[in-house]
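Q: would you be able to build a 3D model of this:
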Amino acid sequence: MIISKEILDELLKGVERPEDLLGDAGLMKELKIKLMERMLGAVLSCSGLTQPLDILLCEAVV
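A: All right, here's what the predicted structure looks like:
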């Protein structure tokens, strides 16, 4: 996948200091969280675990 210059520019719009990119509240951490949430949502959707109780029961079994 290629990330376009426009998307990259939009993501970096608020980055003015290194901390804005790499700090505890920086863009990289936010991107990592959002990507993990998206992947987890896809996995849960594919496995049919859409209700909180289903997720808890699955975790109890694992």
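Q: every contact and neighbour count from this point should use C-alpha atoms.
A: OK.
Q: for Glu19, what is the enclosing helix or strand?
A: helix 18-22 (DSSP states H and E).
Q: which element is Lys29 on?
A: Assigned by DSSP H and E, Lys29 falls within helix 27-47.
Q: name the residues of that helix that are buried.
A: By neighbour count on 16 or more other CA atoms under 10 Å, the buried set for helix 27-47 is Leu27.
Q: which other helices and strands does that helix contact?
A: Using 3 or more CA pairs under 8 Å, 6 or more residues apart in numbering; DSSP states H and E as the contact test, the elements touching helix 27-47 are helix 18-22.
Q: coming back round to it: I'd like to know which elements the helix holding Glu19 is packed against.
A: Where contact means 3+ CA pairs under 8 Å, 6+ apart, helix 18-22 is packed against helix 27-47.
Q: this one as well, want them side by side:
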Amino acid sequence: MIRLSRSNWEQFTPFLAYRPELRKLVYTTNAIESLNSRFRRATRCRSHFPNEQAALKELHLVTKNPLKNRSNITGKVVGWKQALNTLAMHYGDRLDVQH
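A: A predicted model of the protein is given here:
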């Protein structure tokens, strides 16, 4: 573990420059795990798709339909607005933020 951290220290240290809200969002995978779970559930219900296009359509529909009592597909992401602002400051040229 020590060898691994030393060999990757230069890749890790820029992460420490981010504000705490962004760091928490980056290392928290709950939203990603929730979405992956919904993808698995949607594809498990159907044992066969006629083609790849049909499977992709099903996954697209999952992302467009939030769960009951949730405003977005993965639930509430605490501090998202502040994290998005920080990302815009660092990577504004790469973000396509639509309001």
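Q: superposing both, give me the TM-score.
A: Put the two chains on top of each other and the TM-score (TM-score structural alignment, normalised by the length of the first structure) is 0.40; 50 aligned residues with a CA RMSD of 4.1 Å.
Q: what's the angle from the helix or strand that the helix holding Lys29 of the first structure is followed by to helix 27-47?
A: Next helix or strand after helix 27-47 of the first structure toward the C-terminus (DSSP H and E): helix 52-61. Put simply, helix 52-61 of the first structure runs at 90 degrees to helix 27-47, going by axes from the mean of the first three to the mean of the last three CA atoms, to 10 degrees.
Q: go through helix 52-61 of the first structure and flag the buried ones.
A: Of the residues in helix 52-61 of the first structure, none is buried (16+ other CA under 10 Å).
Q: ok, now stretch 36-44 of the second structure?
A: In stretch 36-44 of the second structure, counting by 16+ other CA under 10 Å, buried: 38-39.
Q: quick one: contacts of that stretch?
A: With contact meaning CA atoms under 8 Å, 6 or more residues apart in numbering, stretch 36-44 of the second structure is reached by 55, 58-59, 62.
Q: so which of those residues belong to helices?
A: Those of those mapping onto helices are 55, 58-59, 62, per DSSP state H.
Q: how about a markdown table for those, with neighbour count and distance to Ala42 of the second structure added?
A: As requested, these are exported to a markdown table (neighbours: other CA atoms under 10 Å; distance: CA to CA, whole Å):
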| residue | neighbour count | distance to Ala42 of the second structure |
| --- | --- | --- |
| Ala55 | 16 | 9 |
| Glu58 | 17 | 7 |
| Leu59 | 18 | 7 |
| Val62 | 17 | 7 |
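Q: brilliant, that's me finished.
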